[in-house]
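> can you look at this prediction? I've put the sequence above it.
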Amino acid sequence: MKKKKTIVLIIIAAGVVLLVASWLAGRKISKEHYLSHNKTYNDEGMLLDSVKNPYYSKRQWGYFYKIPRTVKYHLDITGTERKAMVFLPTGYDKNKSYPVLYLLHGYGGRHSTWRNKNAHIIIQNLIYFEDVPEMIVVCPDCVVSSDENARDENFYETIQYFDLAEKEIVDNLMPYIEEHFNVLTGRENTAIAGNSMGGRNSLAIGFKHQDKFGYIGAFSSVSPLPDERYSGRIPALLDELKLDSSQFEFLMLGVGNSDNVCGDVTYTLDEYMTERGIDHVFYDVDGEHENRVWQNCLYNFCKNIFKQEEQ
């Protein structure tokens, strides 16, 4: 009887060893596959040729991806409970503090939209394979209204709700995140980025609160400035883009070169910032006003933030 038990234990142990060995071998193969893609970069280090095959947005075998979590908090201006989605790094440690990226959606979106674009996978892959610092990512619902159906209104009617996002993020969401998660504060540890209307809000909030945000990403952005192309239907959030004192740690504009929704805005913003001596990175890729372009922008943006020595 004892001999049979011993044999069974040996078989189980051998099976465990085999499983672990297979898992480790699979992880190695996954990493090699991830890093094997042919990559074309521009002079500023932006990855250009991945839009048709966004390999970085796919789960890699043998690696764990933390499930995004939804948090609820009180918003003063609506007097209601609001939702945001939080991406924690796989190795999240309650005894460690992390920099924070606030990631904003565009028209038609909600707090879960960037998860649906696999943003949490893109960022975790960057952490796993490309030495990007661990970070916490917070995705607010930028349609700020007590009426959940407000997001179903037409584009121009929803602008009034997007324009309240600054107060929500700065006055309520950021304090909630800082109270409930281990985050590093200060502009060198805080970034904001978004696509389309989220890019507009990111530029406006980042430039208005340069003491809080050191990094801004605007992907296929609507303009936050007065713009005659809008015929007054999209109000300006800022009269001008002006630096308070120092340059941003990193400011990036990205767009698809076939974007016929608001793609020309990004080219205009690039010229505007260049004329005014605002340091920034601008690039375009093959694509339209679409998720694959924004996934590429997120990849490039996150590769360039929080690069200072980890704390």
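That came through fine.

> from now on I want contacts and neighbour counts done on CA atoms only, so please keep to that.
OK.

> what's the burial count for residue 136?
23 (other C-alpha atoms under 10 Å).

> tell me the secondary structure of the most centrally placed residue in the chain, please.
The C-alpha lying nearest the average C-alpha coordinate of the chain belongs to residue 103 (C-alpha atoms, centre = their mean; 4.4 Å). Assigned state for residue 103: strand (three-state reduction, DSSP: H, G, I helix; E, B strand; the rest coil).

> and it, how far from residue 53?
22 Å (C-alpha to C-alpha, to the nearest Å).

> cool, residue 166 as well?
For residue 166, the distance to residue 53 - C-alpha to C-alpha - is 34 Å.

> out of the two, which sits in the busier spot?
residue 166 (20 against 12).

> hmm, that one is touching residue 203, no?
No: in this structure, residue 166 is not within contact of residue 203 by C-alpha atoms under 8 Å, at 10.6 Å.

> so residue 217: helix, strand or coil?
Classification of residue 217 by three-state DSSP places it in strand.

> burial count for it?
32.

> can you list the residue ranges for helices in the stretch 151-300 of the chain?
155-162, 165-167, 174-180, 197-208, 263-275, 291-302 (DSSP state H, counting those that start in this stretch).

> figure out which of those helices is closest to residue 19.
For the helices of the stretch 151-300 of the chain, proximity to residue 19 was assessed by C-alpha to C-alpha; helix 291-302 is nearest, at 32.5 Å.

> for this structure, what spans make up the strands?
When assigned using DSSP state E, the strands of the chain occupy the ranges 69-75, 80-87, 100-104, 136-140, 190-195, 215-219, 250-256, 281-285.

> roughly how far does the residue nearest to residue 72 when sequence neighbours are not counted sit from residue 220?
Leaving out its chain neighbours, the residue that sits closest to residue 72 by C-alpha to C-alpha, 6 or more residues apart in numbering is residue 83, at 4.6 Å. Note on residue 83: its distance to residue 220, by C-alpha to C-alpha, is 25 Å.

> what are the contacting residues of stretch 281-301?
44, 46-52, 54, 56-57, 117, 119, 122-123, 126, 195, 217, 219-220, 250-263, 270 (C-alpha atoms under 8 Å, 6 or more residues apart in numbering).

> turn the buried ones among the residues you listed into a named ChimeraX selection, would you?
Here is the ChimeraX command that selects the buried residues among the contacts of stretch 281-301 (16 or more other C-alpha atoms under 10 Å):
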select :46,47,48,49,50,51,56,57,119,122,123,126,195,217,219,220,250,251,252,253,254,255,256,257,259,262,263,270
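
> the structure to be compared is supplied as follows:
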Amino acid sequence: MACLLALAGAAAAQPADVPRPLSWPIELQADDRPALAPPPAGWDRPRDGIPHGRLEMLDYDSRTVGTRRRMLVYTPPGHDPLRAYPVLYLLHGIGGDETEWQRFAAPEVLLDNLIADGLAQPMIVVMPNGRAQPNDRAEGNVFAAAPAFARFERDLLDDVIPAIEARFRTRTDRDGRALAGLSMGGGQALNFGLTHPERFAWVGGFSSAPNTRAPAELLPDAGAARQLRLLWLSCGSLDGLLRVSQGVHARLQALGVPHVWHVPAHGHDAAQWRQDLYHFAQRLFQ
């Protein structure tokens, strides 16, 4: 399975990108442009004087993999154990793990700020490890783990979601679940979300990698996509993998399916994914 090596370092402290073994010449189309304005100053900085949520590393039993696995979970400020919260499941790239989103984008900072400003609904954010195999560390030849990213579909549906819903009071309807990811995780989110619209009503692919199913296979018709409350596609205009998202976008256009198509001037980098999360989170569970 062809796939992309995502970033492997902290967002601000490391170079934005690393050499990739697969990319294509970038050919921009007329509508390959930003759908939204850049965030305002200070949007991604920790703020004093507002309530803060909590990050917690949790273990769960994976029947799919046959071992204990880990996931990083954000609970919103003032988390009320008696309130049923919606949940965003947020997936990482092929070179990352359950800590990648926190390192790249500090979701706890973005969500704290958005919730304090009344721009996002209080939600639980689950960052699992999308590499469904006994050794799920990003080491050695990370591309050899590509089949484990496809296998994660069962781990997510059969193990991760039940573990979260057993530990926290959450909404269990499709409108209360969102699925998104970056790079390899973006491909997973599109593949799994469009296959299971009965489980997720909000789906986002950020800089999706070539593990994304071919457009006609991913979207044989408009049925699944039309069931979604939000379908978000984004990729940087400087990203050699733009072609993947362009193909999905073109297929959705041909089927007449409403969706967000956001192409700002970024590469395959953490700056793109932080802004994706900032914009995507504001549209969830409304």
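Looks like it came in fine. Given the structure is predicted, the values throughout are model-derived calculations rather than measurements.

> TM-score for these two?
Once the chains are laid over each other, their TM-score by TM-score structural alignment, normalised by the length of the second structure reads 0.82; 253 aligned residues with a C-alpha RMSD of 2.3 Å.

> ok, back up a step: out of the helices of the stretch 151-300 of the first structure, deepest packed?
Ranked by mean neighbour count, those are led by helix 197-208 with a mean of 26 (mean count of other C-alpha atoms under 10 Å).

> returning to what we had before: quick one: map the residue nearest to residue 72 of the first structure onto the second structure.
Under the alignment (TM-score structural alignment), residue 83 of the first structure pairs with residue 70 in the second structure.

> can you count the residues close to its match?
So residue 70 of the second structure, with other C-alpha under 10 Å, has 19 neighbours.

> and the one 4 residues further on, by the same measure?
By the measure other C-alpha under 10 Å, the count of residues near residue 74 of the second structure is 21.

> wait, it touches residue 56, no?
Yes: the pair residue 74 of the second structure and residue 56 passes the contact test of C-alpha under 8 Å, sitting 6.5 Å apart.

> residue boundaries of the helices in the stretch 1-150 of the first structure?
Under DSSP H, counting those that start in this stretch, the stretch 1-150 of the first structure gives helices at 2-35, 113-116, 119-129.

> make JSON lines out of these and add distance to residue 179 of the first structure.
Output for the helices of the stretch 1-150 of the first structure, formatted as JSON lines (distance: least, C-alpha to C-alpha, whole Å):
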{"stretch": "helix 2-35", "distance to residue 179 of the first structure": "36"}
{"stretch": "helix 113-116", "distance to residue 179 of the first structure": "23"}
{"stretch": "helix 119-129", "distance to residue 179 of the first structure": "22"}
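
> most packed of those?
Buried most deeply of these, by mean count of other C-alpha under 10 Å, is helix 119-129, with a mean of 21.

> by how much does that helix deviate from the second structure on average?
In the superposition with the second structure, the average deviation recorded for helix 119-129 of the first structure is 1.1 Å (mean C-alpha distance after the TM-score superposition for the first structure).

> against the second structure, where does that helix fall?
Taking TM-score structural alignment, helix 119-129 of the first structure hits residues 107-117 over in the second structure.

> contacts for the matching stretch next, please.
Stretch 107-117 of the second structure is contacted from outside by 43-47, 50-55, 74, 76-77, 101-102, 120-122, 277-278, 281-282, using C-alpha under 8 Å, 6+ apart.

> with stretch 93-102 of the first structure instead?
134-140, 181-185, 189-193, 306, 311.

> do stretch 259-268 of the first structure as well
196, 220-223, 253-257, 287-289.

> right, and residue 134 of the second structure touches residue 64 too?
No: at 9.9 Å, residue 134 of the second structure does not count as touching residue 64 under the criterion of C-alpha under 8 Å.

> those two - which one has more neighbours?
Per other C-alpha under 10 Å, whichever of residue 134 of the second structure and residue 64 has more neighbours is residue 64, with 18 against 14.

> and residue 273 of the second structure, what's its match in the first structure?
Looks like residue 273 of the second structure aligns to residue 294 there (TM-score structural alignment).

> distance of its match relative to residue 55 of the first structure?
14 Å.

> repeat for residue 207 of the first structure
33 Å.

> which residues touch the equivalent of residue 49 of the first structure over in the second structure?
Mapped onto the second structure by TM-score structural alignment, residue 49 of the first structure lines up with residue 38. The neighbours of residue 38 of the second structure, taking C-alpha under 8 Å, 6+ apart as the test, are residue 275.

> and for residue 27 of the first structure?
Neighbours of residue 27 of the first structure in contact, by C-alpha under 8 Å, 6+ apart: 60, 61, 62, 63.

> by neighbour count, which of these wins?
Neighbour-wise, those (other C-alpha under 10 Å) top out at residue 60, 20 neighbours.

> map it onto the second structure.
By TM-score structural alignment, residue 60 of the first structure lines up with residue 47.

> look up how far residue 224 of the second structure lies from its match.
From residue 47 of the second structure over to residue 224 of the second structure (counting by C-alpha to C-alpha), the distance is 40 Å.

> same thing with residue 63 of the second structure?
From residue 63 of the second structure to residue 224 of the second structure the distance is 28 Å (C-alpha to C-alpha).

> those two: which is more packed in?
Neighbour count, other C-alpha under 10 Å: between residue 63 of the second structure and residue 224, residue 224 has more, with 18 against 12.

> what sits against the more buried one?
Residue 224 of the second structure neighbours (C-alpha under 8 Å, 6+ apart): 194, 195, 196, 197.

> JSON lines for these, including distance to residue 144 of the second structure?
JSON lines is the format used below for the contacts of residue 224 of the second structure (distance: C-alpha to C-alpha, whole Å):
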{"residue": "194", "distance to residue 144 of the second structure": "25"}
{"residue": "195", "distance to residue 144 of the second structure": "24"}
{"residue": "196", "distance to residue 144 of the second structure": "26"}
{"residue": "197", "distance to residue 144 of the second structure": "29"}
